[in-house]
Each structure stands twice: as C-alpha cells, then as structure tokens.
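A.B. asks: Please find the sequence and the predicted model below.
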Amino acid sequence: MVPLTLAEHGALAKARLPAVIWDFFEGGAGSEWTRRANLTAWRRHVLRPRVLVDVSAPDCGTELLGARLAAPYGVAPMAYHRLAHPDGECATARAAAGAGALLVASIFASRTLEEIAAAAPGAPRWLQLYWLRERDALTALVRRAEQAGYGALVLTVDAPKVGRRLRDLRNAFALPADLTAVNLAPELTGAARESAAGRSGIEEHSRQQFDPRLRWADLAWLRARTALPLVLKGILTAEDARLAVEHGADAIVVSNHGGRQLDGTPPALAVLPEVVDAVGGRLPVLVDGGLRHGADLAKALALGARAALVGRPVLWGLAHGGADGARAVLDLLREELLDTMVLTGRPALADLDRTALAPWPPS
C-alpha cells in the first residue's frame, strides 16, 4: 500500500514497531488530554477560500534564520531515531534535506552530530539542547555543533524533568543495551537504560541530568559561549514570549512538547495568536504539536507562525520506510499545503493571514 495520508503512514509504522517503542513515541503525560487536544485543536478552525484569484504559480518557499526552505516546516527534535530505523537520524537528515525541510536534531540523538551533518551536507539543521547539570557537557556540544555547521541552538525550556508518561511507566521502558545518546559521555546517559517495574529509565535519566534551577538570567551564560542564534522551545504564554524577546532570543517555538510534559496545558495552536501578538513581529514564532495535514500548516501560518515543526509523523515514515518513508511524509505535507493555497485562493505565504480562517463551530 502506498500511504496517501499521514494516518496511513502511522498505521504502517504501528504494524512494524514493537508495542513498547510505539508507546514511547506516541505516548503523552498523565491522562494524555493535552496530547489529544493537540490533535483536535486544528479542527477548531476552518478555511475561508477566496475565488477568481490567479493561483497558477503557488509558492510555499521561505527563509528562516538564514536558511532557505522549500516549505515553512521542519522536523521537530525527537530522541533516539534508531528505535524507529537502524540508520536513525542519518536517514532523517537525508529525508529532510531531500524535502527541503529544516532538521532539528535532538541532544539525545542516536547518531553523532558529525554523522548527521555528513549525511546531508549543506542542508539546514539546528541542534536542540536540554539544560544539563553538567555545563561542560553543554559547552562541548555547542562547540561541536558550530564546527559541524549547525545553524542554531534550540533550548527546550519546558523540561526541568521529563513528564510523568504512564505508558512508559507501565512498560518499564528503558533503552536497549545497544542504543544510547551517543553525543554525551556514557556516565551522563546510563540511567536511560535502567528501569524496573513502574519506573521509566527515560524519566530517571532526566532527574539525574536535567538542571531544574534554570532561570531566565542563565541564558546569558549560553549566549556568551556561542554566536549561533538561540531558539527557545516550550513557550505557551504571552508573558514568557515577552521575556524571551527581552532576553535576546532569536526565535521561539510555541510548544507543549507534544503533550509529553505537563498534561492539562492548552494545545499549542490555541495559544499561538496570544504569543504572536505579544512578540509583535520582533522575532519569528514557530509552532508544533499535532499537525497532521498540509492544511494544518496553512492554519499555523494564518495564525502568525513563521513555520511549524512536525514530530511523530516523521518517525512513522522512518519506521516503515527509512529515509524514503520520512521523505514521503514531508513531501506529502508540502503537496497538501500547496493544494490548500491554490484552493483557498492564497498562492503566496503572505496571503495566509487571519482572514484565511474562521472559528468552527461558528460562535
């Protein structure tokens, strides 16, 4: 079967992956209310098509922090791609490069930063970081990212620890013995491979290594160690958006971590307009969480996002088809976006503003 929707990619991946790995990828925190809300939030907006518009040459290309993209999207940072496919992040990097998409590699990648860069030379890529207790390890990662041609750092700010993910606890999830976060020293990663009934190695690892003392003032320490742009991921309020601007962020990602941190937070899409208004055009705003169709990408742009990040669907494609499967997911999203732009009479990204949407059901 040739998958024609992201849901079909997901079905193929679920049939191939062991249940505990599927749960690790798909699961959210708590009752998973926020994970589900991320998916349904996109249906609360409908498109307002305009007619008798020249749509013969739609263009969804854009630029983001100096990187040229074929569409306003990228691969969200996700750990341990080798759980989905033996080639791991190298396959994902080739897929993103082929699709003209941004790749955001995770600090917990299962391939080295250098291997990922070599898999797609010249392609746009950023590195995601958690704030570790061991600051020397952070400094070393930043240096390696600079040398390997990563274009920005993405600091995840909503994770003083990993959220309580019940699927992982029930499965006593831990990494296989042959897989680790290869970009960190072994002594910083061992706990992720250790678990017991009712516990998660991933959660225990975060308790040991993530620094919960991180404050806004600490961003200056990171700023002093690199000239790379700094993107803050995990912003959900206007208050924090304004603080991000004040503290010199170069971009922000409106995100609830795919519903994997604090259950009960709003869908990222629901707070996107609030954050965009607070920023007032002073820096680019990205969004992630539950995007499952190119029309969703159009809705994100209409609400003020410069681009969106796509997570789980890329892993679905990777799991069942390697680099080709992940590329197919990204290509499908771009094709659906172009279809949406043509059929709404908005052939340029600049045409996708708030007049392109209406609430549903109508008030």
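C.D. replies: That came in fine, so what should we check first?
A.B. asks: Please count neighbours and contacts with C-alpha atoms only from this point.
C.D. replies: Fine.
A.B. asks: I'd like to know how far residue 297 sits from residue 254.
C.D. replies: According to C-alpha to C-alpha, to the nearest Å, residue 297 and residue 254 sit 14 Å apart.
A.B. asks: adding another structure so you can compare the two:
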Amino acid sequence: MTPLPKLAQIPAAIAALADYEAFARERMTPSAWAYLSGGAADELTLADNLAAFQRVRLLGRVLEDLNGGHTRLQLCGLDLDYPILLAPVAFQQLAHPAGELSSVLGASAMGAAMVVSTQASVSLEAIAEAAQTPLWFQLYIQADRDFTRDLVRRAEAAGYRALVVTVDAPVNGMRNREQRAGFALPEGVEAVNLRGMRSLPPSVAQPGASPLFGSQLLAHAPTWKDLEWLQSLTCLPVLVKGVMNPLDATRAVERGVAGIVVSNHGGRTLDGMPATLDVLPAVVRAVDGKVPVLLDGGIRRGTDVLKALALGADAVMIGRPYVHGLATAGASGVAHVLHLLRTELEVAMALGGCATLADIDASLIWR
C-alpha cells in the first residue's frame, strides 16, 4: 500500500470517506453546502446512486496467490497507479479558499489523475502549473462556439491530456435545494475560464420564466454534430461524460470517442434516472470493449470501486467525497480521501482473491 503523506490537519475522528461530510458541512456556508450536496428536484437519483452500491453484494475468494499484486492500469494513454480519478467539480473555492489548487496538490501527492471543470474557480493554466499529475479537461460545449474552440486550444497548450465532454446537461436540472437556500456565487468566486465569452442565454430555466421549448437556450444546445466538430479541432482523446443509455454509448463509439463516462451528473440533472451502477452493465455490453468505460456517482468505499470494476468499469471518478476532504483540510484532505479509497480497494481485492485489476470480474458479484 502507498505510504500516507504527512496529514497533520486531518481530524482524528476520520476513518472513512463518510466521516468527512460532517466536518465539511461545518466549514461551508449553508448556501455553498446546498450547491455541493444537493441534487435535482426530489433527489431520488442522488439517493439511488448511493443505494445501488448497498444493494450489490460481493463474493470473496480464498487461497489465491496474491504475490506481486498491484492496481496499475493504462487508461487513454495514461499509466496510472490505481483506477480512481478526481471528477470535475465546479467552483471549488466554495469549499476552500485555494479551491482547485489544493485539490490538484492532493491529487499530485497521491498520483491520481484529475479532471478539471470548465467552471473551475481557478484558471486551467494555474491548475496545470501546480500539477504534478496528469490532467484532463472537462468541457461544456458553449453556445459561443468560437470561445469553445479557444478553450480547447488553451487546454492543449497547458498540457492537458484529454478532453472530457459533458453531454447530459444542455440545461441545468431543477435544483430545488439550491433554490430554497438562495444559492448565488459569493463575491470573488466565478467561472474564471469563461471570462470574455459572449453573453448568451443562461444555462438554466427558472420557475416562472418563459417556456423552454422554442427558446434560444435550446437553439444553442450541442448535438452529435457538435461532438464531431469538437473532435475535428483536436488530437487529444475525447471522452463523453453523462452517458446512461446503451444506445447513446453505441452511437458515441461509432463516432470514434476515446472513452465513455457513465454518469447522471451526480443526480443533478434529470431526477428519476437510475443509479449509474445499475445501468453500467448494459453500457459495458454496448461498448463491447472498444473503448474504456468509467463510472461516477455514489462511490464512498473501496468496495464500491471493486463492485464497479467487477460490473465492467475500467476506472471510477469521485466528486463530492474529495470536496468534503478539501473543505475539511485542503490538499491534505484530498490526499487522505484518495489514500483511504485506494487502501480500501486493495484490501477488498485481497479478500476477493484478486492480485491485479485483470482478475476482477463478475464472478465477484453475489446474485
């Protein structure tokens, strides 16, 4: 197991990822907490992402040879020590004054790849300069397509290794918890990477606003043609994030994407969708090994990572848990979250009789 970095700021009571939540909530404003923790509408999908992992049970194996065990993998041109990445999370200065700069330091300490949000509160160049670990750039195709092209060029110039295009949010979900809390970005926190973009329709419909259909908002929403246009702009691998339907996965693979991220946006877009873990096997079958499949949503334990890998994922991404660590203890908290999750994964693999990721398959799942 990887030795733990010096983490003097970590409260002694924290033994697992879930323990961070209470500490993080104490350190954030109620409005910021509503933004980070909330989901869409009645938050059914948000809750089911967590519950899905609790529904799945593991079958261990005994007396297997575990000599030479490791968690290394290759993913879209990266050599990674373990299959856990930091997912894109917007406006991380809501959780900690240094925001994404602390997250990337924590990721670098643990050798984890990080996916940087278009809506980061720190510039993509500053994050890249601080990084000692591979970075991918999460991209929303903006209504201002010229500005989108410029974002791609900036990511390439800064050394990002792939683009992760979020495709499941042509509009924001109806985030009632945010509305009730009166969430608004505080002074000094903004999507700095979008400075200078032409003023275009907002990305969210509000109660009482004019009808959505027929509006300029949907007129600018990206389509499959825009994905192809984006691929034509860059030599970087392009992954699509937000795929839940096997038909969409097939269509994306046919268009030459480099990877699929099974995601329901952390339950923040269309409420009532199934959990990502529940749809993962069908998406994996549709992809048929042609490109890597990643999953996010609901991971809180190393056993959750093992379950996702056993059901066909090549790697996973975590979002809220590392921001809880960030809010609690900055870079040390992010590193500790990754350390805990990796340690739990290695223990689960050993108890499941798996020396390497290649040994993990559906036989570990009790049915």
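C.D. replies: Okay, I see it. This one's a predicted model, so the numbers in the text were calculated from it and none came from an experiment.
A.B. asks: What's the TM-score once they're superposed?
C.D. replies: Here the superposed chains carry a TM-score of 0.92, computed using TM-score structural alignment, normalised by the length of structure 1; 351 aligned residues with a C-alpha RMSD of 2.3 Å.
A.B. asks: Alignment lookup: residue 98 of structure 2 to structure 1.
C.D. replies: Aligned counterpart of residue 98 of structure 2 in structure 1: residue 87 (TM-score structural alignment).
A.B. asks: What residues does that match make contact with?
C.D. replies: By C-alpha atoms under 8 Å, 6 or more residues apart in numbering, residue 87 of structure 1 lies in contact with 81, 322.
A.B. asks: What distance do you get for it to residue 17 of structure 1?
C.D. replies: Using C-alpha to C-alpha, residue 87 of structure 1 is found at 15 Å from residue 17 of structure 1.
A.B. asks: Check residue 280 of structure 1 too.
C.D. replies: Per C-alpha to C-alpha, residue 280 of structure 1 is found 43 Å from residue 17 of structure 1.
A.B. asks: Ok, residue 8 of structure 1 next?
C.D. replies: Per C-alpha to C-alpha, residue 8 of structure 1 is found 14 Å from residue 17 of structure 1.
A.B. asks: average offset between the strand or helix carrying residue 341 of structure 1 and structure 2?
C.D. replies: Per DSSP states H and E: residue 341 of structure 1 is located in helix 312-343. Following superposition, helix 312-343 of structure 1 is found to deviate from structure 2 by 0.4 Å on average (mean C-alpha distance after the TM-score superposition for structure 1).
A.B. asks: Stretch 88-95 of structure 1 too?
C.D. replies: Superposing on structure 2 places stretch 88-95 of structure 1 at an average distance of 0.9 Å from its equivalents, by mean C-alpha distance after the TM-score superposition for structure 1.
A.B. asks: And the contacts of that stretch?
C.D. replies: In this structure, residues lying in contact with stretch 88-95 of structure 1 by C-alpha under 8 Å, 6+ apart are 80-82, 103, 105, 109-111, 115-117, 119-120, 314, 318, 322-324, 326-327, 330.
A.B. asks: so what's the nearest residue to residue 307 of structure 1 once chain neighbours are set aside up against?
C.D. replies: Counting by C-alpha to C-alpha, 6 or more residues apart in numbering, residue 307 of structure 1 lies nearest to residue 72, which is 4.5 Å off, once chain neighbours are set aside. Counting by C-alpha under 8 Å, 6+ apart, residue 72 of structure 1 makes contact with 60-63, 101, 306-308.
A.B. asks: so what corresponds to residue 72 of structure 1 in structure 2?
C.D. replies: Aligned counterpart of residue 72 of structure 1 in structure 2: residue 83 (TM-score structural alignment).
A.B. asks: Strands of the stretch 151-300 of structure 2, start to end?
C.D. replies: Assigned by DSSP state E, counting those that start in this stretch, the stretch 151-300 of structure 2 shows strands spanning 163-166, 238-243, 259-262, 293-296.
A.B. asks: my read is residue 103 of structure 1 is in a strand, agree?
C.D. replies: Yes. Counting by DSSP: H, G, I helix; E, B strand; the rest coil, residue 103 of structure 1 is located in a strand.
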